[in-house]
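# Would you be able to build a 3D model of this:
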Amino acid sequence: MGGSFELYKDKAGQHRFRLKAGNGEIIAVGEAYNSKAAAEKGIASVKNNAADAPVKDLETGKQ
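Predicted coordinates:
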């Protein structure tokens, strides 16, 4: 099974998402959003932008 996004409310009542790998390991966590719709837009943004995003190594300055 592939990875999946989980939408949830944190203890402060803010909406968040996390991305889990197929084995259940959390591999990414989104910021806190004021609404569920905004968190869903955050998921859409990750889906749209992450596939071809370059990796920038901030320690070495290399891409």
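# Could you use CA atoms for every contact and neighbour count after this?
Will do.
# Which elements pack onto the host helix or strand of residue 44?
Using DSSP states H and E, residue 44 falls within helix 36-49. If you count contacts as 3 or more Cα pairs under 8 Å, 6 or more residues apart in numbering; DSSP states H and E, helix 36-49 packs onto strand 4-9, strand 15-20.
# okay, those strands in JSON lines with mean neighbour count and distance to residue 43 next?
Shown next, in JSON lines, are the helices and strands packed on helix 36-49 (neighbours: other Cα atoms under 10 Å; distance: least, Cα to Cα, whole Å):
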{"stretch": "strand 4-9", "mean neighbour count": "14", "distance to residue 43": "8"}
{"stretch": "strand 15-20", "mean neighbour count": "20", "distance to residue 43": "7"}
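# Would you do the same for the sequence below? I want to compare the two.
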Amino acid sequence: MSGKFVLKLAKDGQHMFNLKAGNGEIILTSELYRSKDSALNGIESVRKNAPDINRFEIRENSKGEPYFILKAANHQEIGRSEYYSGKAAAEKGIASVQKNAPDAALVDETA
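Take a look at the predicted model:
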């Protein structure tokens, strides 16, 4: 099974998306967007930037749990991961985004 982008409305009415791996696990979550078109542009930006390993940055939260962010060419964050148990797990998450994002189908749950 291949990955998919799931576009949906947040509780406040803004748009957001998740990238899910073939097993249904969320591997990347977007920021909130005011319009559907902006969210769709965000999805295209993930597709474009995910193949470039230099667009990813691994960080740690205050508890020392690693996570990663994906940045566009302008250094703006376009998505982030969940928290992982270790750096190796975060690196596997990045590899999954790189594998799934370019050809992931779009499921629009806003309609």
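# Including distance to residue 55 of the first structure, could the helices and strands packed on helix 36-49 of the first structure go into TSV?
TSV is the format used below for those (distance: least, Cα to Cα, whole Å):
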stretch	distance to residue 55 of the first structure
strand 4-9	21
strand 15-20	18
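# Nearest residue to the middle of the second structure?
residue 28 (2.7 Å; Cα atoms, centre = their mean).
# so the helix or strand harbouring that one matches what in the first structure?
With secondary structure defined by DSSP H and E, residue 28 of the second structure is part of strand 26-29. Strand 26-29 of the second structure corresponds to no residues in the first structure, going by TM-score structural alignment.
# same question, stretch 103-110 of the second structure
Per TM-score structural alignment, the counterpart of stretch 103-110 of the second structure in the first structure is residues 52-59.
# Any idea how far the matching stretch is from the middle of the chain?
Offset of stretch 52-59 of the first structure from its chain centre (Cα atoms, centre = their mean, to the nearest Å): 16 Å.
# got the buried residues for it?
By 16 or more other Cα atoms under 10 Å, stretch 52-59 of the first structure has no buried positions at all.
# what's the span of that stretch from first residue to last?
Taking Cα to Cα, to the nearest Å, stretch 52-59 of the first structure runs 21 Å from one end to the other.
# Pretty sure the residue nearest to the centre of the second structure sits against residue 77.
No: if you go by Cα atoms under 8 Å, residue 28 of the second structure and residue 77 don't touch, sitting 11.5 Å apart.
# how close does the residue of the second structure positioned farthest from its centre get to residue 46 of the second structure?
No residue in the second structure sits farther from the centre than residue 63, which is 21.8 Å out by Cα atoms, centre = their mean. From residue 63 of the second structure across to residue 46 of the second structure, the span is 27 Å (Cα to Cα).
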